[in-house]
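S.K.: I need the structure of the sequence given here:
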Amino acid sequence: MSVPSAAAALGARLVDCRPGEGRLLFWAFTGFFLLLAGYYVLRPVREEMGVEIGPDKLQWAFTLTLAGMLAIVPLYGWAAARLRRRRLLATVFGITAAVLAGFQASIAGGASTAAALALFVWVSVFNLVVVSLFWTTMADRFEHAQARRLFGMIAAGGSSGALVGPTITALSVHAVGVHGLLLVSAALLMLSLLCLLQVVDRQPEVAAGQPLGGSIWAGLAEVAASPYLAMIGLLIVLQSVLGTFVYFEQARLVKAAALSAEARTQLFAAIDLAVNLLALGLQALLAGRLMQKLGVGLTLAAVPLLLLVPLAILAAMPVLTVLLLIQLLSRAGGHGLMRPAREALFTAVDRESRYKAKNVLDTVVSRAGDALGAWLHAAAGLATPGVALAAIPAALALAWLGRRLGRRYQRQVAGTAAADDAAKAAAS
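M.R.: Presented below is the predicted three-dimensional model:
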């Protein structure tokens, strides 16, 4: 039995994988595994660049990241309008790997502040771009019912890679150096590309491989014109702002704990490990079942509702332990439940929206939410209890919006199915 066949049989036992879907699930799972392994090899490098920049300047790094997104998105829109899907994937992944190789040469003798800032911004930009393109490919390839059943397991491939990537870094950094890790990451990205091309090659509709055409600004225009896409954008902004508030409070409380640099590094590593392990369990065992039984909307609402009690406790007891629990629930739930459900929303839109509007939402809108959260946190000047109290209505709004989106998703799917049936009837 070949590796894909064996993995397909295992996947069929773990999830509701139907005949003919196993190999596709294997290549999607493996592609996301390699993609996030490559990113998490780089994540410690990015954090080291953050130290070089200086913690008091990180909000400017967030702002420059947003500016980088605004520069990249028109170029991506231009490429999506003109390139076939295989070539679009190869171009985006190839450029990312080539830039990483260029940074490897520039920091081999030590990173200047300018180089550190550029690398920090690039890693933050490319991560969202390639992950967005990955999920766009998945939404383009899988149908509505398949997405609800299989996206949780595909997301679990990414969380598995998120566990392996830091391990690769820990075991190899002394051998290859910090700069050498950039080449390791580039190699993993190119292997991920090979897996994604297998997914694309199994697409039965030849027309889906054609260039999309249109303007490079079409994605922004579609988001502005579609209430459904605008609601997804608002969901992303609220989730980003809430996550940024928690991130900044974590930094404040960890600093107040007066831990050594080594102890802080161990703490952050333990948080990442716990987040990725919990997210993996949620994705593999719960996300698909929740979306099938409760629907996409309740799956989106579950995490912000779960955060309400620990946020109230943090307001009364502003201690690091409670904050770390919130961070664990927020990040693991975001990756494990909200992300697969959010990606399922895009199976109910047309192909152009998947490749253009979705990229704008996943990149520019997401980083805009990060930057907004960073500056709101700085401007408010609230102590930890005040931040926790401010986060509670944001979490309620996020849950409400998730439910609304779930209802809109069902109407979108029903409308698409009715249109398809009418087209078949007219053709017969």
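
S.K.: contacts and neighbour counts: CA atoms only from here.
M.R.: Will do.

S.K.: which residues sit in contact with the nearest residue to residue 150 once chain neighbours are set aside?
M.R.: Distance criterion Cα to Cα, 6 or more residues apart in numbering; nearest residue to residue 150, sequence neighbours excluded, is residue 288 at 6.4 Å. Residues near residue 288 by Cα atoms under 8 Å, 6 or more residues apart in numbering: 15, 148, 149, 150, 151, 152, 153.

S.K.: just checking, the fifth one touches residue 338?
M.R.: If I follow you right, that is residue 151. No. Between residue 151 and residue 338 there is no contact under Cα atoms under 8 Å: 11.1 Å.

S.K.: Could you give the number of residues near residue 123?
M.R.: 18 (other Cα atoms under 10 Å).

S.K.: Specify the next element, helix or strand, located C-terminal of whichever strand or helix holds it.
M.R.: Residue 123 is located in helix 113-141, with elements delineated by DSSP states H and E. Where DSSP H and E defines the elements, the next helix or strand beyond helix 113-141 is helix 144-201.

S.K.: list the helices and strands that next one packs on?
M.R.: When contacts are defined as 3 or more Cα pairs under 8 Å, 6 or more residues apart in numbering; DSSP states H and E, helix 144-201 sits against helix 22-53, helix 85-107, helix 113-141, helix 261-281, helix 288-293, helix 339-345.

S.K.: contacting residues around the nearest residue to residue 139 once chain neighbours are set aside?
M.R.: Spatial nearest neighbour of residue 139, excluding adjacent residues (Cα to Cα, 6+ apart): residue 347 at 5.1 Å. Residue 347 is in contact with 139, 140, 142, 143, 144, 147, counting by Cα under 8 Å, 6+ apart.

S.K.: Same check on residue 254?
M.R.: Applying Cα under 8 Å, 6+ apart, the residues contacting residue 254 are 264, 320.

S.K.: Take the contacts of residue 288 and lay them out in TSV including distance to residue 83 and neighbour count.
M.R.: Shown next, in TSV, are the contacts of residue 288 (distance: Cα to Cα, whole Å; neighbours: other Cα atoms under 10 Å):
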residue	distance to residue 83	neighbour count
15	34	17
148	29	26
149	30	21
150	28	28
151	26	28
152	29	33
153	29	31
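
S.K.: how about this one, so we can line them up?
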Amino acid sequence: MSQISESFFPSIRKDEFLPLFKSFIFFFFVLASWYALRPVRNEMAIEGGIFNLPYILLAIVIVMGLINPIYSWVVSKIKTSRIVIYCYSFFILNLILFLLCWSFFGEQGRQWTGRAFYVWCNVYSFFVVSIFWVTVINYFNTSDAKRVFGVISAGGSLGAFFGSTTARYFSSEICGKSSISDLGPISLIFFSIACLFIAILVSRSLTSSPANNNKAVEEDEVVGGSSIEAFTNIIKNVPVRLMALYILLWTGLSTAAWMISLTIIQDWSSDPCERTAFFAQIEQIVTPLTLIMQIFFTSYLLRKIGIIPILTLYGIFLLIAFGTYATYPTITAVLVLTVLIRVFEYGLNKPTRETVFTSLSKQDRYKSTVMMDTFVARTGDYFGGQSVTLLTVFGLAIGSVAYAALPIAVLLSIVGYKAAKASKI
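M.R.: Next up, the predicted model:
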């Protein structure tokens, strides 16, 4: 029994318990902040008159591309211990500005505020999470990451649940209201600001903690380098380039799979309430399964089978998904495959990618990983969605679109294998 317990629950050293606990709490409040904002984003999108999402996705990609050099320049100039303070404080000021704009602008100004907020939220969600991991991966080496990153990810899952639960609490204020100045949305935005502020405080406590014995955290050092270093390193650095290609492929394929599944869902039911209930059912299944994976199995699988099978599996899962959608396009298939892919992503693949990032140089950890998680990932989303749209416009049935994605899924597995080998973990 003790051997099983030690296998699934690796021992935590005394010197790393506090950084682990604070990382857990840090991620909890980061995701609580974002998940509370999601319904406000959707409300602003509706009031802002956002109907042509492909153009919005393109705008998100462009904004990501513009922000990354600015972020890299800031990171090059400030001490690493202040990155979270500067970046998160910037986002808090943004939230306050959006509240002021929405409260004092006229109808046309509110529409543009809604459009801007929708784009901003997508930038926000990726940057705050990526900056969190940029901070945390400096406290654990690769071996430690395999043991603790699953537990840290569980903190994020619990925070997401807390944030979405808070949003549901105020849902009666959001639904049926026409103004962001109503109590519900304002409360959610202030709640999000409070969570982000707590995350800043926890991060400060984390940076003042004793460094992990295996990997010193240099709090007073400046990362250095140039503002375009993240772009150039993706071209020059083989491990970084392979991970960027891996992220581009899986985000594109995941978006394509989701769009195909939406078509299947639409054919299954024309009742919005029934479809909403189905989406809620997916969330109810994914959340507990992801927590179980993160707490009980992520560490075990990372230590026992390593990163190569895990990074390779994504392509295999998506290959199965597209093959099933092409031959057996049913609502049951959508339910099972969506749950499988999402639990795999949040419970295993994301912690594995962050484990790979611990082996990168300081410049790549602070710059390239953020670019991959923001600009590269959003670019993959855009091209995945546009590919499905274009293929259907040219007359391909949705089943044929699924077949067309199969070779790309195979390529994803190949790239995942090469990226894992190149990391030399």
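
S.K.: returning to what we had before: with the contacts of residue 288 of the first structure in mind, which one is nearest to residue 246 of the first structure?
M.R.: residue 152 (24.9 Å; Cα to Cα).

S.K.: Contact partners for whichever residue in the second structure pairs up with that closest one?
M.R.: Residue correspondence to the second structure (TM-score structural alignment): residue 152 of the first structure is matched to residue 150. Neighbouring residues of residue 150 of the second structure by Cα under 8 Å, 6+ apart: 293, 294, 295, 298, 299, 347, 348, 351.

S.K.: Quick one: map the residue nearest to residue 150 of the first structure onto the second structure.
M.R.: Match for residue 288 of the first structure (TM-score structural alignment): residue 299.

S.K.: sec struct for residue 382 of the first structure, please.
M.R.: Following DSSP: H, G, I helix; E, B strand; the rest coil, residue 382 of the first structure is assigned to coil.

S.K.: Looking at the contacts of residue 150 of the second structure, spot the one nearest residue 23 of the second structure.
M.R.: Using Cα to Cα, those come closest to residue 23 of the second structure at residue 351, 13.4 Å.

S.K.: so that closest one touches residue 153, yeah?
M.R.: Yes. Using Cα under 8 Å, residue 351 of the second structure is in contact with residue 153, at 7.1 Å.

S.K.: Residue 411 of the first structure: which of the helices and strands packed on helix 144-201 of the first structure is closest?
M.R.: helix 339-345 (11.3 Å).

S.K.: give me the stretch of the second structure that the closest one matches.
M.R.: The aligned range for helix 339-345 of the first structure is 350-356, by TM-score structural alignment.

S.K.: which other residues reach the matching stretch?
M.R.: With Cα under 8 Å, 6+ apart as the test, stretch 350-356 of the second structure has contacts from 133, 137, 142, 145-146, 149-150, 153, 298, 302, 307, 310-311, 420, 423, 425.

S.K.: now, the most widely separated pair of those?
M.R.: So, those by Cα to Cα: farthest apart are 153 and 423, at 21.6 Å.

S.K.: and the two? which has more neighbours close in?
M.R.: residue 153 (26 against 20).

S.K.: Residue 334 of the second structure and residue 357 of the second structure, how far apart?
M.R.: 32 Å (Cα to Cα, to the nearest Å).

S.K.: These two - which one has more neighbours?
M.R.: residue 357 (27 against 23).

S.K.: Just confirm that one contacts residue 363, I think it does.
M.R.: No. The criterion here is Cα under 8 Å, and residue 357 of the second structure misses it with residue 363 at 11.2 Å.

S.K.: Turn the helices and strands packed on helix 144-201 of the first structure into CSV, including distance to residue 383 of the first structure.
M.R.: Formatted as CSV, those follow (distance: least, Cα to Cα, whole Å):
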stretch, distance to residue 383 of the first structure
helix 22-53, 24
helix 85-107, 38
helix 113-141, 28
helix 261-281, 21
helix 288-293, 36
helix 339-345, 30
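
S.K.: closest to residue 359 of the first structure out of these?
M.R.: Per Cα to Cα, nearest to residue 359 of the first structure of those: helix 113-141, 5.9 Å.

S.K.: buried ones in that closest one?
M.R.: Neighbour counts over helix 113-141 of the first structure (16 or more other Cα atoms under 10 Å) mark 115-141 as buried.

S.K.: Next up, the contacts around the aligned partner of residue 297 of the first structure in the second structure.
M.R.: Residue 297 of the first structure maps onto residue 308 in the second structure, with residues paired by TM-score structural alignment. With contact set as Cα under 8 Å, 6+ apart, residue 308 of the second structure has these partners: 416, 417, 420, 421.

S.K.: how about a cut-off of 10 Å?
M.R.: Contacts for residue 308 of the second structure (Cα atoms under 10 Å, 6 or more residues apart in numbering) come out as 302, 352, 413, 416, 417, 418, 419, 420, 421, 423, 425.

S.K.: which of those residues map to contacts in the first structure?
M.R.: With both residues aligned by TM-score structural alignment, their matches' Cα atoms under 10 Å, the contacts of the contacts of residue 308 of the second structure that the first structure also has are 302, 352, 413, 416, 417, 418, 419, 420, 421, 423.

S.K.: And the match of residue 297 of the first structure, which helix or strand is it part of?
M.R.: helix 307-327.

S.K.: That helix against the first structure, how far on average?
M.R.: Aligned to the first structure and superposed, helix 307-327 of the second structure gives a mean residue distance of 2.4 Å (mean Cα distance after the TM-score superposition for the first structure).

S.K.: Enumerate the positions of that helix that are buried.
M.R.: Result for helix 307-327 of the second structure [16+ other Cα under 10 Å]: buried residues 307-308, 310-319, 321-326.

S.K.: Okay, strands next: where are they in the stretch 301-428 of the first structure?
M.R.: For the stretch 301-428 of the first structure, strands defined by DSSP state E, counting those that start in this stretch do not occur.

S.K.: For it, which segments count as helices?
M.R.: Using DSSP state H, counting those that start in this stretch, the helices of the stretch 301-428 of the first structure run over 320-333, 339-345, 351-352, 358-360, 366-380, 384-427.

S.K.: Dump these into CSV; add distance to residue 5 of the first structure as well.
M.R.: Output for the helices of the stretch 301-428 of the first structure, formatted as CSV (distance: least, Cα to Cα, whole Å):
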stretch, distance to residue 5 of the first structure
helix 320-333, 30
helix 339-345, 24
helix 351-352, 30
helix 358-360, 32
helix 366-380, 37
helix 384-427, 32
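
S.K.: how much space between the residue nearest to residue 305 of the first structure when sequence neighbours are not counted and residue 247 of the first structure?
M.R.: Spatial nearest neighbour of residue 305 of the first structure, chain neighbours left out: residue 399 (6.3 Å); criterion: Cα to Cα, 6+ apart. Relative to residue 247 of the first structure, residue 399 of the first structure is positioned 20 Å away (Cα to Cα).

S.K.: Many thanks, we can stop here.
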